[in-house]
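**Q** Using only what follows, build the 3D model:
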Amino acid sequence: MEEYLILMRLDILTKEAQPSPEQLQVYMLQYQEWINGIMAEKKFKSGTALSTEGRVIQSDFIITDGPYVETKESLAGFIIIYAKDFDDAAKIAKKCPILMGAGNSVEVRKVIGIHKED
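**A** Below is the predicted model:
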């Protein structure tokens, strides 16, 4: 099994795209059920949500507020899973409840570590 990163993106700017508190509870339950399913298969490694605030440091060392506030789609969080290959990882990612929101997306990337633990 190899490690894969599932990045979850959603619209955090458009007022109409924001869920009500009741909808948010339903979405969080669906998300937890999805994660529990991955854990039951012993394919979950870790994950977390991300704040909407951030800083972007560009190659010229200029620091700006971010991330990329002019785009609607923002990185909301990520999980790291174990999967046999990209197809297996994509199969897991396709069940992410974030995909039920219009314009939302997930991205699957293979983790290829370059840093070694001592």
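
**Q** okay, CA-based contacts and neighbour counts for the rest of this
**A** OK.

**Q** Look up how far E2 lies from K91.
**A** 15 Å (Cα to Cα, to the nearest Å).

**Q** just K72 next, same as before
**A** According to Cα to Cα, K72 and E2 sit 32 Å apart.

**Q** same deal with S105?
**A** Distance of S105 to E2, given as Cα to Cα: 22 Å.

**Q** Also Y27?
**A** Distance of Y27 to E2, given as Cα to Cα: 28 Å.

**Q** repeat for A90
**A** Taking Cα to Cα, one finds A90 at 13 Å from E2.

**Q** can you list residues touching both of these two?
**A** Common contact partners of A90 and E2 (Cα atoms under 8 Å, 6 or more residues apart in numbering): none.

**Q** Another sequence for comparison is provided below:
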Amino acid sequence: MDNFLILIREDIAQVSNLSEVEMQADIEAYTQWVENLAAHDHFVSGEPLEAKGKYMTKEQVSSDGPFIESKEVVTGFILIKARDLDEAVELSKTCPIFKGNGGALEVRPIMKY
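**A** Now for the predicted structure:
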């Protein structure tokens, strides 16, 4: 089994406007999803991320986040184990992000060296 990183990308405006009840429902849905991945020995690690942060280049720290140049923000990550990229994508299709208010996932293989 190889490791794959799932980046969770959401519209910052939509995430910011969730009610407490909606936020709790999202947390419960993601918790159930991760528990299911773990029960099938696919979950390695994962955490939600704060929207705030710093965007940096070699020359400077160019902006504070959330970044106005992008309406989409990475709100979390999940590290999973899968046979290959196709299986990682299939596992990712069950993510609650596809049942909610939109958003996207990026699935990336962890490079072996």
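
**Q** hmm, back to that, who has more neighbours, S105 and E2 of structure 1?
**A** S105 (20 against 14; other Cα atoms under 10 Å).

**Q** End to end on stretch 55-65 of structure 1, go ahead and measure it.
**A** Using Cα to Cα, the two ends of stretch 55-65 of structure 1 sit 5 Å apart.

**Q** Quick one: distance of that stretch to the chain centre.
**A** 23 Å (Cα atoms, centre = their mean, to the nearest Å).

**Q** Outside of that stretch itself, which residues are in contact with it?
**A** So stretch 55-65 of structure 1 is contacted by E53, G54, G66, P67, Y68 (Cα under 8 Å, 6+ apart).

**Q** how does it look with 6 Å?
**A** The contact list for stretch 55-65 of structure 1 (Cα atoms under 6 Å, 6 or more residues apart in numbering) reads G66.

**Q** The residue nearest to K110 of structure 1 when sequence neighbours are not counted: neighbour count?
**A** Excluding the flanking residues, the one nearest K110 of structure 1 by Cα to Cα, 6 or more residues apart in numbering is Y4, at 4.4 Å. By the criterion of other Cα under 10 Å, Y4 of structure 1 has 26 neighbours.

**Q** mean deviation of the longest helix along structure 1 from structure 2?
**A** The single longest helix within structure 1, with elements called by DSSP state H, is helix 21-40. Taken over the aligned residues, the distance from helix 21-40 of structure 1 to structure 2 averages 0.9 Å (mean Cα distance after the TM-score superposition for structure 1).

**Q** So which other helices or strands are in contact with that helix?
**A** Here helix 21-40 of structure 1 touches no other helix or strand, going by 3 or more Cα pairs under 6 Å, 6 or more residues apart in numbering; DSSP states H and E.
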